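**Q** sequence-free structure coming up:
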């Protein structure tokens, strides 16, 4: 008999070879997977392939001087796609800076992400614009988005926007952060307030094993999911390279948070296949053997094998590849057409309402530029 301590607590539905091989902790989630249609399962795959093509194109654009910086997401597609597809339209999503597919699933134009990394936009996109699906802007300050999301979730609770018993109207928040950010004080402060106020919120931690060059084993002697227990917050560990498991676990957690049961925490165990950002060299701190072991667990390869086993046609896979290539080409074309912002744009959106200080500074700049007169 297997003791409870010997049971792998990680929720896994798909094995690395794409076969259905649920872990013991995954049994309760299988009905959610059975309820998915072929079209929904194929959409998971389409999302992952598309964002990888976008991600690679953006990396090339940075190498060619078109972007100041790029944070690759290769390897983390399943964790992001599953969780984003589990959210309802009324939910609010708070990414960090690597959740490219989370944003595009919700409606954000991928070139708006490019604008931010190119330095021609202050925020990238307007989170209040309905077309962006309640997706809040990237934050490069590690962990700060957890505070933003907790404050927003507290407001939801105060306003009665969750826990009413109406699943079509009740709202929840999901916030994304990494293993490195999990050691930041902001994250723990956010969890204190979330637990205290029982916010309708899911903390989605992507454990990609490296906080730039610091391995996760240095940061924590226990699974990162266990940290939530210190705040009285239910948590679960999921195979982050299994898009089905990520979807099911996120759906349950969001449903529970939305219904008024308080915050939940998810640790998605995945791997950052690329560099931390394009200014990083991962060969300085990790081995080729480690990378190869994770390539064997690639989330896209795994999902493709699963779909092939269900009878998906070669025509479908060819169509997805063509769509992804078209997306990448479109991003390249539109990136090279981007214009630099005007100097006056620096005064926009500093305050939520018109402010005399901004008017004064805008006028000073205009007068200063006018003082040079016409060019000879």
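**A** Good, I have the coordinates. Remember, it's a predicted structure, so these values are computed and weren't measured experimentally.
**Q** switch to C-alpha atoms for all contacts and neighbour counts from now on
**A** Noted.
**Q** now residue 103: closest residue in space that isn't a chain neighbour?
**A** Nearest residue to residue 103, sequence neighbours excluded (Cα to Cα, 6 or more residues apart in numbering): residue 135, at 6.5 Å.
**Q** okay, now the one you found: neighbour count?
**A** 25 (other Cα atoms under 10 Å).
**Q** which ones are touching it?
**A** If you count contacts by Cα atoms under 8 Å, 6 or more residues apart in numbering, residue 135 has them with 92-95, 103, 106, 108, 127.
**Q** switch the cut-off to 7 Å
**A** Shown here is residue 135, whose contacts under the criterion Cα atoms under 7 Å, 6 or more residues apart in numbering are 92-94, 103, 106, 127.
**Q** against residue 280, how distant is it?
**A** As judged by Cα to Cα, to the nearest Å, residue 135 and residue 280 stand 27 Å apart.
**Q** just give me the neighbour total for residue 171.
**A** Around residue 171 there are 29 other residues, counting by other Cα under 10 Å.
**Q** and for residue 333?
**A** Neighbours of residue 333 under the rule other Cα under 10 Å: 10.
**Q** looking at this, it is in a strand?
**A** No - when the secondary structure is assigned by DSSP: H, G, I helix; E, B strand; the rest coil, residue 333 falls in helix instead of a strand.
**Q** residue 280: what secondary structure?
**A** Reducing the assignment at residue 280 to three states with three-state DSSP gives coil.
**Q** could you find the closest non-adjacent residue to it?
**A** The spatially closest residue to residue 280, leaving aside those adjacent along the chain, is residue 212, at 7.8 Å (Cα to Cα, 6+ apart).
**Q** for the stretch 51-200 of the chain, what spans make up the helices?
**A** Ranges of helices in the stretch 51-200 of the chain, per DSSP state H, counting those that start in this stretch, are 77-86, 100-105, 110-118, 144-158, 185-197.
**Q** show me what the longest one is packed up against.
**A** Counting contacts by 3 or more Cα pairs under 7 Å, 6 or more residues apart in numbering; DSSP states H and E, helix 144-158 is packed against strand 173-178, helix 185-197.
**Q** other residues contacting it?
**A** 94, 96, 139, 162, 173, 175, 186-187, 190, 194, 197, 199-201.
**Q** and those residues as JSON lines, adding distance to residue 39 and neighbour count?
**A** Converted to JSON lines, the contacts of helix 144-158 look like this (distance: Cα to Cα, whole Å; neighbours: other Cα atoms under 10 Å):
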{"residue": "94", "distance to residue 39": "27", "neighbour count": "28"}
{"residue": "96", "distance to residue 39": "29", "neighbour count": "23"}
{"residue": "139", "distance to residue 39": "33", "neighbour count": "16"}
{"residue": "162", "distance to residue 39": "30", "neighbour count": "23"}
{"residue": "173", "distance to residue 39": "26", "neighbour count": "27"}
{"residue": "175", "distance to residue 39": "27", "neighbour count": "23"}
{"residue": "186", "distance to residue 39": "39", "neighbour count": "18"}
{"residue": "187", "distance to residue 39": "37", "neighbour count": "20"}
{"residue": "190", "distance to residue 39": "37", "neighbour count": "21"}
{"residue": "194", "distance to residue 39": "36", "neighbour count": "27"}
{"residue": "197", "distance to residue 39": "39", "neighbour count": "16"}
{"residue": "199", "distance to residue 39": "33", "neighbour count": "31"}
{"residue": "200", "distance to residue 39": "30", "neighbour count": "35"}
{"residue": "201", "distance to residue 39": "28", "neighbour count": "35"}
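**Q** next up, a second structure to put side by side with the first:
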């Protein structure tokens, strides 16, 4: 008599005569991996970081460095840009407070050629890969030096040079795109065995994991064995919706197991743990032709969702203050560095002062730059301008000429130039 199921949909499932439904309560919650505790102490000396130089760790810290001192949790650039939005000098902004360790730690383990899809709280990923302060500011002010020619909302960065796809506002669309890109890399590797192996890293929040795109992406990545590392930032809130109202299962990690994906949960406030987990996930993703990996990084969103949000309308201020005092990735790393004799109060003061000067300098320069030429609104959609676009461009020029007092085009490079005769693409 057969002792296990051989149906195509449930291979190696053992037969039983017990009529019992599986219940979540009978399974323990997935553990959370960490290297150091909230006091910056290495929990297991055998796991202490040994493959990272002190110089690299100092670079991480400066990339994450916070604002005006404890218990502030908002980074210097975030603080300045948040205030700029409130002053009307910027239309929109999103901060990364409380999640800096996830971005910096994971990005430090990726290779330059790896392809990245971000959501909108991965400023640290861009910083770690070499996105300059001027690049951030040019995008935020949508000026003529912006890589995207001022066509996108603020905080929607992108860089082909750094192999980071442009961020999209539409929630979760980057997840299936990442699975598809990883499948393309897999095919390329099969066609060219001498190609340097690379993966796709995809970032998203636990709120995005409620979208259908998440499930479709994980399923196709699993069935097609795509070399992609999915990195979920579980920060407790999807805008105003807490996790208790988002799902009843064991976080997002349990879903990876359901799709047959190797999965791990990590302390997102522990930059060493995040780096180590991502480094191992990258190695595993390239094994035997490729496979997907899911990382659930646990954190807490200290800041408001965006400048359009007041989080104290749906959560208690004392809750946020408690997290600020209790644990955050920047303070934890600073404590570790102080234990090692790598950092002190004087170095902290000097670093904060210099970073603030650098941010303000880039801010002032970007704010003065003119916007991209008006004709750029019509270019780059198709290889050649469509007839409809040519008509629209000419009509815009006519309206500007007819109502010069209604439309000030002096802030655009070249004014209305190029609207009558479409430029070469």
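**A** That came through fine. Since the structure is predicted, the reported quantities are computational estimates derived from the model, not experimental observations.
**Q** ok so, going back, just the closest of the contacts of helix 144-158 of structure 1 to residue 20 of structure 1, please.
**A** Using Cα to Cα, residue 175 is the member of the contacts of helix 144-158 of structure 1 that sits closest to residue 20 of structure 1, with 28.7 Å.
**Q** separation between the most centrally placed residue in structure 1 and residue 186 of structure 1?
**A** Computing the C-alpha centroid of structure 1 and ranking residues by Cα atoms, centre = their mean puts residue 99 first, at 3.0 Å. Per Cα to Cα, residue 99 of structure 1 is found 19 Å from residue 186 of structure 1.
**Q** what is the neighbour count of the residue lying closest to residue 306 of structure 2 once chain neighbours are set aside?
**A** The shortest distance from residue 306 of structure 2 to any residue other than its chain neighbours is 4.5 Å, reached at residue 94 (Cα to Cα, 6+ apart). Residue 94 of structure 2 has 21 neighbouring residues, counting by other Cα under 10 Å.
**Q** any idea what residue 94 of structure 2 aligns with in structure 1?
**A** Alignment note (TM-score structural alignment): residue 94 of structure 2 maps to residue 71 of structure 1.
**Q** residue 306 of structure 1 matches what in structure 2?
**A** When the structures are aligned by TM-score structural alignment, the residue of structure 2 matched to residue 306 of structure 1 is residue 336.
**Q** ok, that match - contacts?
**A** Residue 336 of structure 2 sits next to 40-41 when contact means Cα under 7 Å, 6+ apart.
**Q** quick check, it in a helix?
**A** Yes - going by three-state DSSP, the assignment for residue 336 of structure 2 places it inside a helix.
**Q** how about the strands in structure 2?
**A** If DSSP state E is used as the criterion, the strands of structure 2 fall at 4-5, 13-14, 32-33, 115-117, 164-165, 200-205, 228-234, 237-238, 241-242, 262-267, 293-298.
**Q** rewinding a little: what residue in structure 2 is paired with the residue nearest to the centre of structure 1?
**A** Taking TM-score structural alignment for the superposition, residue 99 of structure 1 sits opposite residue 122 in structure 2.
**Q** hang on, the earlier thing: which of the contacts of residue 135 of structure 1 still touch in structure 2?
**A** Conservation of the contacts of residue 135 of structure 1 in structure 2, assessed by both residues aligned by TM-score structural alignment, their matches' Cα atoms under 7 Å: retained contacts are 92-94, 127.
**Q** out of those residues, which is most surrounded?
**A** Neighbour count (other Cα under 10 Å) singles out residue 94 as the most crowded of those, with 28 neighbours.
**Q** what stretch of structure 1 does stretch 50-58 of structure 2 fall on?
**A** Per the alignment by TM-score structural alignment, stretch 50-58 of structure 2 matches residues 34-42 in structure 1.
**Q** what's the first-to-last distance across that stretch?
**A** With Cα to Cα, one end of stretch 34-42 of structure 1 sits 14 Å from the other.
**Q** what comes up buried for it?
**A** Residues of stretch 34-42 of structure 1 classed as buried: 41-42 (neighbour count, 16 or more other Cα atoms under 10 Å).
**Q** before we move on, what about stretch 323-338 of structure 1?
**A** Counting neighbours by 16+ other Cα under 10 Å, the buried set in stretch 323-338 of structure 1 is 323-325, 327-328, 331-332, 335.
**Q** just how off-centre is it within its chain?
**A** Relative to the centre of its chain, stretch 323-338 of structure 1 is centred 21 Å away, using Cα atoms, centre = their mean, to the nearest Å.
**Q** residues touching it, excluding its own?
**A** The contact list for stretch 323-338 of structure 1, computed with Cα under 7 Å, 6+ apart, reads 49-50, 53-54, 57, 111.
**Q** between those, identify the one with the most neighbours.
**A** Neighbour counts for these (other Cα under 10 Å) peak at residue 54, which has 27 neighbours.
**Q** now residue 170 of structure 1, nearest residue through space, not along the chain?
**A** Of all residues beyond its chain neighbours, the one nearest residue 170 of structure 1 is residue 162 (4.4 Å), with distances taken as Cα to Cα, 6+ apart.
**Q** thinking again about what came up before, for residue 364 of structure 1, find the nearest of the helices of the stretch 51-200 of structure 1.
**A** It's helix 110-118; of these, that one is closest to residue 364 of structure 1 (Cα to Cα) at 26.8 Å.
**Q** any idea how far that closest one is from the chain center?
**A** Going by Cα atoms, centre = their mean, where helix 110-118 of structure 1 is centred and where its chain is centred differ by 15 Å.
**Q** how far apart are it and its match in structure 2?
**A** Once the two models are superposed, helix 110-118 of structure 1 sits on average 4.2 Å from its counterpart in structure 2 (mean Cα distance after the TM-score superposition for structure 1).
**Q** got the contact list for that helix?
**A** Residues lying outside helix 110-118 of structure 1 but in contact with it, judged by Cα under 7 Å, 6+ apart, are 66-70, 104, 121-125, 331, 335.
**Q** mind putting those residues into TSV with distance to residue 258 of structure 1?
**A** Listed next are the contacts of helix 110-118 of structure 1 as TSV, based on distance: Cα to Cα, whole Å:
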residue	distance to residue 258 of structure 1
66	41
67	38
68	38
69	36
70	34
104	23
121	33
122	31
123	28
124	28
125	26
331	35
335	38
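**Q** what about those, which one has the most neighbours?
**A** Tallying neighbours with other Cα under 10 Å puts residue 70 at the head of these, with 26 neighbours.
**Q** my read: that one touches residue 61, true?
**A** No - when contacts are counted by Cα atoms under 7 Å, residue 70 of structure 1 is not listed as touching residue 61 (8.9 Å).
**Q** which position in structure 1 aligns with residue 255 of structure 2?
**A** With TM-score structural alignment as the matching criterion, the partner of residue 255 of structure 2 in structure 1 is residue 227.
**Q** ok, now which ones touch the match of residue 94 of structure 2?
**A** 98, 276-278.
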